[in-house]
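Q: mind folding the following:
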Amino acid sequence: MFGDEKWGFKPLSECVDSIDTGKSMNCGEGPRGVGGFGVLKLSALSSGTFVASENKVISKDNFMSIKEVEKGDLLFARKNTPELVGTTVYVPNEVRGLMFPDLVFRMKPKDVNALYLLAYMRSDRGLDLIQGMAHGSAKSMVNIPKTQLARLPVPVPPLELQQEFADFVAQVDKSKFKLGTCGGML
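A: Predicted coordinates for the structure are as follows:
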């Protein structure tokens, strides 16, 4: 589906409401407490699954609601090691009191299925294009500029096909979870 030319392509900037940059904050030691405020660490994305517990505490006074992570967001590691730059995760649940850092872009998909877009950005083709945008002098940390990411060509099949694809991926993920919880008894 990702390589089919018949659907046509749109730049990523036309598939999302915006590509927002997070905020660098002075943080305390350790994660936020229950009901507290925090800023995500890059490790919240590194596994490929959104991990809300990977954060650093900040004061309520420093919290910026405009930078708050919301259900349905796609979070993109814009700066990281060459292997992890471009890691993208989907925020599946409502979270409160967490901001995304300046090393992460937040995107809100529009006129495209969020899980379809996530799968494309994680596909071999998507990752090759994304990681090809990364540059920097330090081999330990590279950066993807917002202007280049905005031009990422995204294949855009009809929404019904995107939804079918997302439903299929969700079923596969559920099957993997069920198999993983069987303790190898199958």
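
Q: use CA for all of it now, contacts and neighbours both
A: Noted.

Q: where exactly do the strands run in the protein?
A: In the chain, the strands defined using DSSP state E lie at 9-11, 16-21, 37-40, 55-58, 74-77, 79-80, 88-90, 98-99, 104-109, 142-143, 153-155.

Q: list of residues touching the third one?
A: Pointing back at strand 37-40 there. By CA atoms under 8 Å, 6 or more residues apart in numbering, the residues outside strand 37-40 that reach it are 25, 27, 31-32, 52, 54-60, 63, 97-101.

Q: now do 6 Å
A: Applying CA atoms under 6 Å, 6 or more residues apart in numbering, the contact partners of strand 37-40 are 32, 54-58, 97-100.

Q: against Met121, how distant is the nearest residue to Lys110 once chain neighbours are set aside?
A: Distances taken as CA to CA, 6 or more residues apart in numbering place Val16 nearest to Lys110, at 4.9 Å, with adjacent residues excluded. Computed as CA to CA, to the nearest Å, the Val16 to Met121 distance reads 13 Å.

Q: what does Leu74 give?
A: 10 Å.

Q: how about Phe50?
A: On the measure of CA to CA, Phe50 and Met121 end up 15 Å apart.

Q: sequence B follows; please return its structure for comparison with A:
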Amino acid sequence: MMKYPIVPLGEVCDFVYGDGLKEADRKGGNVPVYGSNGIVGWHDEAITKGETLIVGRKGSIGEVHLSKNPCWPIDTTYYIEKTKVPCDFTWLYYTLLALDLTRLNKSAAVPGLNRDDAYEQKVPLPPLTEQKRIASLLARADHLRQLRQTARDLGDELLQSVFLEMFGDPLPNPKNWKRIRLENCCDQVVDCMHTTPNWTNSGVLCVRTSNLTNTGGWDWSDTRYVTEEEYKERTVRSEVNVGDIILSREGTVGVVAIVLSGMKICLGQRLVQVSPKRKVMASEFMLWLLLYELSPERIEKVMTGSTSQHLNLADLRKMEIIVPPLSLQAEFAGVVARVESLRGRMGESARQVDGLFESLLAQSFSS
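A: Predicted coordinates:
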């Protein structure tokens, strides 16, 4: 790998303070208004004249965005539209990402980035032609990552579309399916223990609301464990079995996941375990039914005592749900299995692409 001069970021560019623009003063138009977390609105006037880099100053500090067109960065940001040395802006964008300016927060109350701290960060400075080569390579890898995520999102949309096509909207019930109470479709609807688990570094997985998603999958980015003894204590009322559905009843309602083969788990706080009767209800059908009916925009129509922040357990048990023929539910479960199998292969591919991008990023900007 070629070696380039290592210079402080402050010798490459200046961070300029963004300008305040209240939401009420934004007039629409085609000029993007940037906050620290990206585009926050549109206006009919820009304060930059061309390609612009936006860096979060308050709030989402250190987050970096690239606008290819003139824009209006507001006062929670810094922006860069001129450099002190010849720079390709896409290269500079990836340079700032590699620096990870989010780690420079010094404020405990309101996250904030001091630009003097950013200026001290060291970066390699290749010639402009080499910058363009690096930027092109990283942009292609980044685009591939985004395509993978788009494909996963389309998978979620596909399953909801198939669900609605096969069963209709469960609320108006245009196909006139039989309706019965949720509790009558289940062997049990069980609340979790109302005590905080005693966490350990290893042991049995204890799931929390943060492990559930609004697309029916699991998120294991933050896992917690309990001892075997605590696992037994937390499953005295009911062991969690394959095909059971776990949902959140407080905080973030509408996040749901299904227990898969090989999973040994117990429940943390604010969760509910729903065990469908296998002769009445396919778990995959109930999962997508609950994802649809417990979504923030519909939950209050379904259960008057519940909101997007709180699910009333008594109302959940009494909630009337559609019960299509089990054969049709099984057909939908087959569609879910095929999509999940495809997403599993895509997930492995996505991890490889992410690893490639991170490796390229590190190699391109290592000193």
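
Q: now the helix or strand Gly41 of structure 2 falls within: buried residues?
A: For Gly41 of structure 2, the host element (DSSP states H and E) is strand 38-43. Within strand 38-43 of structure 2, the residues that qualify as buried are 38, 41-43, counting by 16 or more other CA atoms under 10 Å.

Q: centre of the chain to it, how far?
A: Averaging C-alpha positions (CA atoms, centre = their mean, to the nearest Å) puts strand 38-43 of structure 2 21 Å from its chain's average.

Q: quick one: which of Phe50 and Met121 of structure 1 has more around it?
A: Comparing Phe50 of structure 1 with Met121 by neighbour count (other CA atoms under 10 Å), the higher total belongs to Met121, at 23 against 19.

Q: any idea what the more buried one aligns with in structure 2?
A: Superposed on structure 2 with TM-score structural alignment, Met121 of structure 1 falls opposite Leu290.

Q: just give the nearest non-adjacent residue to the residue positioned nearest the centre of structure 2, would you?
A: Computing the C-alpha centroid of structure 2 and ranking residues by CA atoms, centre = their mean puts Thr213 first, at 8.3 Å. Using CA to CA, 6+ apart and skipping residues adjacent in sequence, the residue nearest Thr213 of structure 2 is Val255, 4.7 Å away.

Q: ok, the nearest residue to Ser210 of structure 2 once chain neighbours are set aside to Ile321 of structure 2 distance?
A: Nearest residue to Ser210 of structure 2 in three dimensions, chain neighbours excluded: Asp219, at 7.2 Å (CA to CA, 6+ apart). Distance of Asp219 of structure 2 to Ile321 of structure 2, given as CA to CA: 27 Å.

Q: compare these two (neighbour count), which wins?
A: Taking other CA under 10 Å, Asp219 of structure 2 and Ile321 do not tie; Ile321 has more neighbours (23 against 15).

Q: go ahead and confirm that one touches Arg179.
A: Yes: Ile321 of structure 2 is within contact range of Arg179, at 5.2 Å (criterion: CA atoms under 6 Å).

Q: Asp244 of structure 2 matches what in structure 1?
A: Alignment note: Asp244 of structure 2 maps to Asp73 in structure 1; criterion TM-score structural alignment.

Q: please report how far Pro101 of structure 1 lies from Leu40 of structure 1.
A: 6 Å.

Q: so who does Leu267 of structure 2 touch?
A: 206-207.

Q: what do you get for the one 5 residues further on?
A: Contact analysis of Val272 of structure 2 by CA under 6 Å, 6+ apart lists 190-192, 246-247.

Q: what would these look like in TSV with neighbour count and distance to Leu154 of structure 2?
A: Supplementary listing: the contacts of Val272 of structure 2 in TSV, determined by neighbours: other CA atoms under 10 Å; distance: CA to CA, whole Å:
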residue	neighbour count	distance to Leu154 of structure 2
Val190	16	33
Asp191	19	33
Cys192	19	33
Ile246	26	24
Leu247	30	23
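
Q: His65 of structure 2 maps to what in structure 1?
A: In structure 1, His65 of structure 2 lands on no residue (TM-score structural alignment).

Q: give the buried residues for stretch 245-253 of structure 2.
A: Using 16+ other CA under 10 Å as the test for burial, stretch 245-253 of structure 2 gives 245-250, 252-253.

Q: Val64 of structure 2: which of those is nearest?
A: Using CA to CA, Thr252 is the member of those that lies nearest Val64 of structure 2, at 28.0 Å.

Q: how near is that closest one to Thr52 of structure 2?
A: In this view, Thr252 of structure 2 and Thr52 of structure 2 are 36 Å apart by CA to CA.

Q: and Phe50 of structure 1, what pairs with it in structure 2?
A: With TM-score structural alignment as the criterion, Phe50 of structure 1 pairs with Trp218.

Q: relative to Val255 of structure 2, how far out is that match?
A: Trp218 of structure 2 sits 10 Å away from Val255 of structure 2, going by CA to CA.

Q: mutual contacts of those two, please.
A: Contact with both Trp218 of structure 2 and Val255 is made by residues Leu212, according to CA under 6 Å, 6+ apart.

Q: what are the ranges of the helices in structure 2?
A: 89-99, 115-119, 128-167, 228-234, 283-293, 299-302, 313-318, 326-365 (DSSP state H).

Q: take those and write them to TSV, including distance to Ile80 of structure 2.
A: TSV is the format used below for the helices of structure 2 (distance: least, CA to CA, whole Å):
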stretch	distance to Ile80 of structure 2
helix 89-99	9
helix 115-119	12
helix 128-167	17
helix 228-234	53
helix 283-293	43
helix 299-302	44
helix 313-318	52
helix 326-365	19
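
Q: name the stretch among these that sits most buried.
A: With neighbours defined as mean count of other CA atoms under 10 Å, the helices of structure 2 peak in mean count at helix 283-293, which reaches a mean of 22.
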